[in-house]
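J.: Any chance you could fold what I've pasted below:
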Amino acid sequence: MKNDLVVKGNILVNASYNLEVTEQRLILLSIIRARETGQGITSDSKLEIHASDYANCFNVTKEAAYSALKNAVHNLFERKFSFKDNHIDTDKDIVVKSRWVSRIAYIDDLAVLEVTFAPDVVPLITKLEKHFTSYQLKQVAQLTSKYAIRLYEVLMAWKSTGKTPILEIADFRSQLGLEVNEYQKMINFKNRVLEPAIQQINDLTDIAVQYEQFKSGRSISGFQFRFKQKNELIQVNNNLDNALYSASKMTDPQRHMFAHKLSELPEMSKYSHGTESYSQFAVRIAEMLRDPIQFKELYPYLKKVGYQASTQKDIMNG
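T.: Modelled structure (predicted):
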């Protein structure tokens, strides 16, 4: 394909839907094809996706590409999504439910999928002048978790700031396409959805992401994500090297002082065992700071409470 830039209106990025990986990939290819026309599309436009496009973009076999296109004729046609929109007459938010496509067909002899987007989708993918999110298709091409693809899109809506607002747990689950009864326990949600998605994003895309969790009482009420382009992390890693060097020079009183400060940070709650007191938590943090790997993980929080890494030159000069 000539251009692999995916562009979606933010309404669509924030929509609630559950698409499998192959279905998300076909939607992304269709969006790119729609924008390649240069003149926009209508709800009658037929967009052609070739099996070779799918195979080349996502590095799969031709057989896998043929299967993806064939299965889409039934599966993708049945998929729906919902989004919030503004009602012109009342100026109030309304929830709209729509199909992704109004027509879909597979031409077996040509190994081509014909896609016609539903009327509500068309304005959310073409001729967007504001309130849109864009990213290169190659950044999600290797992702095999449907949640990782969705999370990456959500993050890209905030790429100008490098952090999201606090995403309320119910809204965030809806964005990821989870049903109410799916992974209801937080430990299951983290182990099966959130952590694998973050791992894939960190391993396979152009950004590195971490998150903080926020609580209402004893329950997690939301998450906030911070991320950086990986080429921006070179200087950060150099600073961390200095920090790790200086960590070996940290005295016991210093470790316990910073551990006490860290124990009171809300974002450190994910390291808490839940039943321990602040003082017990601080003692355990102090032990964590002895370990170089855990020190590196806690370094961003240390900076928040006033820790400054000494340079190697400073240390050697006393």
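
J.: contacts and neighbour counts: CA atoms only from here.
T.: Fine.

J.: tally of neighbours for residue 278?
T.: 15 (other C-alpha atoms under 10 Å).

J.: Would you confirm that it contacts residue 263?
T.: Yes: counting by C-alpha atoms under 8 Å, residue 263 is a contact partner of residue 278 at 6.0 Å.

J.: List the residues that contact the residue positioned nearest the centre of the chain.
T.: Among the residues of the chain, the one closest to the centroid is residue 151, at 2.3 Å (C-alpha atoms, centre = their mean). Residues near residue 151 by C-alpha atoms under 8 Å, 6 or more residues apart in numbering: 176, 197.

J.: In a helix, it, correct?
T.: Yes: under DSSP: H, G, I helix; E, B strand; the rest coil, residue 151 sits within a helix.

J.: related to what we said a few turns ago, need the overlap of contacts for residue 278 and residue 263.
T.: With C-alpha under 8 Å, 6+ apart, residue 278 and residue 263 have no common neighbours.

J.: show me where the chain has helices.
T.: Secondary structure of the chain by DSSP state H: the helices cover 10-13, 21-36, 51-58, 62-78, 146-156, 169-176, 186-189, 195-204, 233-247, 252-263, 278-288, 292-304, 312-316.

J.: one more to line up against the first:
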Amino acid sequence: MEQDRQLVVKSNHIIEASYRLSVAEQRVILSAITQVRRDQQKVTDEVLYSITAAELAELCGTDPKTAYRDLQNAAERLQTRRVTLHLEPDGVTIRSKRRRVTCWVQTVDYIDQEGRIELRFGKDILPYLTGLQREFTRYALSDVAKMTSAHGIRLYELLVQWPEGHRVVPLDDLRRWLQLEDRYPSIKDFKRWVLDPAVEQINEHSPLTVTWSQRKTGRKVTHLVFDYAPKKPPVAVGKAPARAAAKRKGSKYSDEDIARMALPGESWEAARARLNQLPLELA
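T.: Take a look at the predicted model:
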């Protein structure tokens, strides 16, 4: 499996949608999303996307038998999982926002002898996975594949949606996105059971290093502040020729440096412009 080439691409409407999926369910959905052909003008909801237990085991580093059990259970539950999309008004004179409640998948086929399922995305979900020209988030499936926290995967998506490396998130919005409005009402419990495990998983398994702090309005915690950056790779030997060539082209960094240091979701041009403002010693 060519894991590095498996890209998850979602509309930001889905990134900030309200839903709750288990880790196994998210792995199935994300694996199917990587197969969506976005280079085609129109992708219908008749297309079947195939996920095997062997592929999930390889991707996530789990036992194949466990992966097959998780695949079966996740596929069963996905039939009932819903997602609430928060849409912008359709017209200038319409001030009320629209909420759309829909299902992730419409059908799941089981091929037991092959340890494989095939699923069709719901008709209302598919437009948020295809034909995306703006306001979308992209990252490698391998960035989150080994996470064991469902909240960690969601938080990672919310961070890479903003490649600037800094995001302030209203606590009420985060609760709504994770469908935790009525759970962990104490900020102490929310940190213990949601936030701290999610950040720990991101720091352990993703390409990012994350720190966070909180802001209060009066005595109440109302916002969470996240600062994040790519993990610093080991210093490599033999970079001088590549950097010398880059310098001759009028750039501080070689193409290899830029590819290595780009933030998840950051375009090539934006990464080059940002890195050219940094001292060379930070590479």
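
J.: still on that earlier bit, quick one: the helices of the first structure as a markdown table, columns for distance to residue 131 of the first structure too.
T.: What follows is these, written out as a markdown table (distance: least, C-alpha to C-alpha, whole Å):
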| stretch | distance to residue 131 of the first structure |
| --- | --- |
| helix 10-13 | 6 |
| helix 21-36 | 16 |
| helix 51-58 | 27 |
| helix 62-78 | 26 |
| helix 146-156 | 12 |
| helix 169-176 | 17 |
| helix 186-189 | 30 |
| helix 195-204 | 24 |
| helix 233-247 | 28 |
| helix 252-263 | 38 |
| helix 278-288 | 42 |
| helix 292-304 | 31 |
| helix 312-316 | 46 |
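
J.: hmm, back to that, need the counterpart of the residue nearest to the centre of the first structure in the second structure.
T.: Aligned counterpart of residue 151 of the first structure in the second structure: residue 155 (TM-score structural alignment).

J.: From residue 193 of the second structure, how far out is that match?
T.: Look at residue 155 of the second structure and residue 193 of the second structure: by C-alpha to C-alpha, to the nearest Å, they are 14 Å apart.

J.: got it, and residue 166 of the second structure?
T.: Taking C-alpha to C-alpha, one finds residue 166 of the second structure at 23 Å from residue 193 of the second structure.

J.: Which one of these two is surrounded by more residues?
T.: Counted by other C-alpha under 10 Å, residue 166 of the second structure and residue 193 do not tie: residue 166 has more neighbours, with 17 against 13.

J.: quick one: contacts for the more buried one?
T.: 159, 225-228.

J.: list the ones among those residues that the first structure also has?
T.: Checked against the first structure using both residues aligned by TM-score structural alignment, their matches' C-alpha atoms under 8 Å, those keep these contacts: 159, 225-228.

J.: Got a ChimeraX select line for the buried ones in those residues?
T.: The ChimeraX command for the buried members of these (criterion: 16 or more other C-alpha atoms under 10 Å) is given here:
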select :159,226,227,228
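
J.: Any chance of CSV for the kept ones among the contacts of residue 166 of the second structure, columns distance to residue 27 of the second structure?
T.: Formatted as CSV, these follow (distance: C-alpha to C-alpha, whole Å):
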residue, distance to residue 27 of the second structure
159, 19
225, 27
226, 25
227, 26
228, 24
